[in-house]
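1. build me a model from this:
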Amino acid sequence: MNDESVKQPDDIKPPVTHIGAIGWIRANLFNSAFNSVLTLLILFCLWKTVPPFVKWAFIDSVWATGSEGCRNADGACWSVIPSNIRFIMFGFYPADRQWRPLTAMILLLVLLMRGGVPGLVTVESTQWGGLPLTLLLSVFGLAAAYPVGIVLALGRQSRMPAIRSLCVIYIEMIRGVPLISLLFMSSIIFPLFLPEGVTINKILRAQVAIIMFTAAYVAEVVRGACRPCPGASLKRPIPSVSTIVRPCG
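-> Presented below is the predicted three-dimensional model:
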């Protein structure tokens, strides 16, 4: 027998079931009885949910029709989005003055939203809404929450038990409550405790709730960034923060 025709053990390729896509599937999805059952269960759930969703969202959907067509459609009615795009973008803001919140989205200027200056009719904040208001609350909320979060992070690392306890209670309590709950309390519950005749702007209340919520998470981010840094110590928080020039970890 010719020696060249005999393959050495190193030249023998592994079975197809151990390499490539089949090998990966076998090694990661069907490597045990539990994983095999779990994989089959997930595939069954996908088979039951994905095709009906695709059929509802794309195949049987309608894209340009009226209200009657939407009611009779078997799938999604996407025509409701272009029909209500102005309401989605601007809420109840007057239609003939919607150029102002559109400009505010670009410039982030509250002045154009409210008006009250020569050439601009005043629009009360009760009529503000849509995407411009969301962007304004988010931008100003993050900007105001950052310094508050730093103060909370330093307070949580303080050597004074009273300050440390107050900061811990605040951070953990706020982080344990969903943002939607804080917004609900600020807009519905909080006014019930105000004296008769005293009112606080609802946008201001929502802004404070967003700042309180975001500051608690910023405090934990700052505190977590301080700990891995060289020289970071619970007893000396301020030098630790002052030496952070990039995320540590």
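
2. C-alpha from now on. contacts and neighbour counts both.
-> Noted.

3. any idea how far the helix ranked longest in the chain is from the middle of the chain?
-> Ordering each helix of the chain by length in residues (DSSP state H) puts helix 130-156 first. How far helix 130-156 lies from its chain's middle: 14 Å, per Cα atoms, centre = their mean, to the nearest Å.

4. which non-adjacent residue is nearest residue 123?
-> Spatially, and ignoring its direct neighbours in sequence, residue 123 is nearest to residue 114 (5.1 Å; Cα to Cα, 6 or more residues apart in numbering).

5. now show me the structure for the sequence below, then we'll compare the two:
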Amino acid sequence: MADTASNTIARAAGPDMRSLLRRLAPFFGTPLNAALTLVLLWLMARLGWLLLDWAVLKAAIFPAEPETCAATTGACWSFVIAKSGQILFGIYPPTERWRAGLVCVLIIMTLVASARPSAWRPRLGLVWVGMMVVVLWLMGGGFGLAGVPTSAWGGLPVTLILTVFAIGLGFPAAILLALGRRSGLPVVRTLSVLFIETIRGLPLLSLLFVASILLPLFLPESLLPDKFVRALLALTIFAAAYLAEVLRGGLQTIPGGQSEAAKALGLGYWTTQRLIILPQAIRIVIPALTNTIIVMIKNTSLVLVVGLFDLISSGKAALSDPAWPAPSTETFLFIGLIYFALAFSFARFADFLERSGAEKRG
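-> Now for the predicted structure:
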């Protein structure tokens, strides 16, 4: 009966209305669907209004002082504004935070510039190496800048540096591990399997603890890297093992006839892998690579357990100020939005690469 009425209305309406009714049919086609749709719409509207009322209408924004938050029942964005420097840059010296901010801008600009396919040339690797050198100089100091030890680094720069360096160093290692696991040489294949399976069998926290606590027991003080470098090493090893398995899955989908054809043309093993096999394998596993990289972005928050001041640690430190009412919800929402922006941006870039690859194949 309901379907007949809907069809009658659709026939009587114009083309645009008929198209709209077809889209709405799954939501209002039957009395039960209509009731569920209306209930869910009411709940969404109710929750949306409560969120708007708390986050905007009753929120304390300016002036960014403790008294502003004390006089409201809404969100205390005044705290986030007043403590934004500490949340974003942690315990980095306040007078030198312009360097940490410049590092964030430099990394993000390099990522954005690298997103253009026209920029994918061999010189792009040199740009990234140069960017990394400049980042380390700005953060650490020297050559005209005041020295800042890695123990004083914190906030968003730490998150970006750990992510970019861990993935940038781990991806080439992952390629070698993936190729090594498929190698015909027993020793190379065995060592690659042992490395990948050992790292994948350990949680990242255990690797961070090994790098932070156990490594100093086996190395003399003169050879021991600082805590930041040890955490970066643990993240790089972890990323390499997981990315290697993702790449191996892509390599397995490439028909063996392509390698045989390349060999018949006189191409060597490494030339074949670089020009023929790896580009296809990477294009195939873009979704899985994206997922692994996004997980790595969020995994950088685990370095707080070894005493590094990432975004979350910086937020917790800011909340310890007794002059403020410690609005943890607003603080962690702000931090969560930063992580979401990073992960979402990379996911959209991966979607763009997938669409571009599909268009070229089409």
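
6. follow-up on the earlier one: need the residues that contact the next helix or strand after the longest helix of structure 1.
-> As assigned by DSSP states H and E, the chain's next helix or strand after helix 130-156 of structure 1 is helix 161-175. Here helix 161-175 of structure 1 makes contact (Cα atoms under 8 Å, 6 or more residues apart in numbering) with 152, 153, 155, 156, 157, 158, 212, 213, 216, 217, 219.

7. swap in 6 Å and give it another go.
-> Contacts to helix 161-175 of structure 1, defined as Cα atoms under 6 Å, 6 or more residues apart in numbering, come from residues 152, 155, 156, 158, 216.

8. of all those residues, which comes closest to residue 41 of structure 1?
-> Closest approach to residue 41 of structure 1 among these (Cα to Cα): residue 216, at 39.4 Å.

9. contacts only, for residue 311 of structure 2.
-> Counting by Cα under 6 Å, 6+ apart, residue 311 of structure 2 has contacts 155, 156.

10. try it again at 8 Å.
-> Contacts of residue 311 of structure 2 were listed using Cα under 8 Å, 6+ apart, and they are 87, 88, 89, 90, 154, 155, 156, 158, 159, 301, 335.

11. relative to residue 77 of structure 2, how far out is residue 84 of structure 2?
-> Here residue 84 of structure 2 is placed at a distance of 10 Å from residue 77 of structure 2 (Cα to Cα, to the nearest Å).

12. just want to know which of the two has more residues nearby.
-> Under the criterion of other Cα atoms under 10 Å, the comparison of residue 84 of structure 2 against residue 77 puts residue 77 first, with 22 against 17.

13. now for the nearest residue to that one once chain neighbours are set aside, how many residues are close by?
-> Excluding its sequence neighbours, the residue lying closest to residue 77 of structure 2 (Cα to Cα, 6+ apart) is residue 61, at 5.1 Å. Residues contacting residue 61 of structure 2 under the criterion other Cα under 10 Å number 18.

14. residues contacting residue 61 of structure 2?
-> Residue 61 of structure 2 neighbours (Cα under 8 Å, 6+ apart): 68, 76, 77, 78, 81.

15. run a quick neighbour tally on the closest residue in space to residue 186 of structure 1 that isn't next to it in sequence.
-> Once flanking residues are discounted, residue 186 of structure 1 sits nearest to residue 205: 5.6 Å by Cα to Cα, 6+ apart. Counted with other Cα under 10 Å, residues neighbouring residue 205 of structure 1 total 18.

16. so what does residue 205 of structure 1 match up with in structure 2?
-> Counting by TM-score structural alignment, residue 205 of structure 1 corresponds to residue 230 in structure 2.

17. what residues sit buried inside the helix or strand where its match lies?
-> Assessed by DSSP H and E, residue 230 of structure 2 sits inside helix 227-252. Buried residues in helix 227-252 of structure 2, counted by 16 or more other Cα atoms under 10 Å: 227-228, 230-251.

18. tell me how far the residue nearest to residue 186 of structure 1 lies from residue 38 of structure 1.
-> Residue 205 of structure 1 is 47 Å from residue 38 of structure 1, where distance means Cα to Cα.

19. next one: residue 99 of structure 1
-> Distance of residue 99 of structure 1 to residue 38 of structure 1, computed by Cα to Cα: 54 Å.

20. the stretch 251-362 of structure 2: helices as residue ranges?
-> Taking DSSP state H, counting those that start in this stretch, the helices of the stretch 251-362 of structure 2 run over residues 256-264, 269-272, 278-284, 286-299, 311-319, 328-361.

21. out of the ones you listed, flag the one nearest residue 163 of structure 2.
-> Nearest of those (Cα to Cα): helix 286-299, 5.6 Å.

22. now do that closest one against helix 156-181, angle only.
-> Per axes from the mean of the first three to the mean of the last three Cα atoms, to 10 degrees, the angle that helix 286-299 of structure 2 makes with helix 156-181 is 140 degrees.

23. understood, closing this out.
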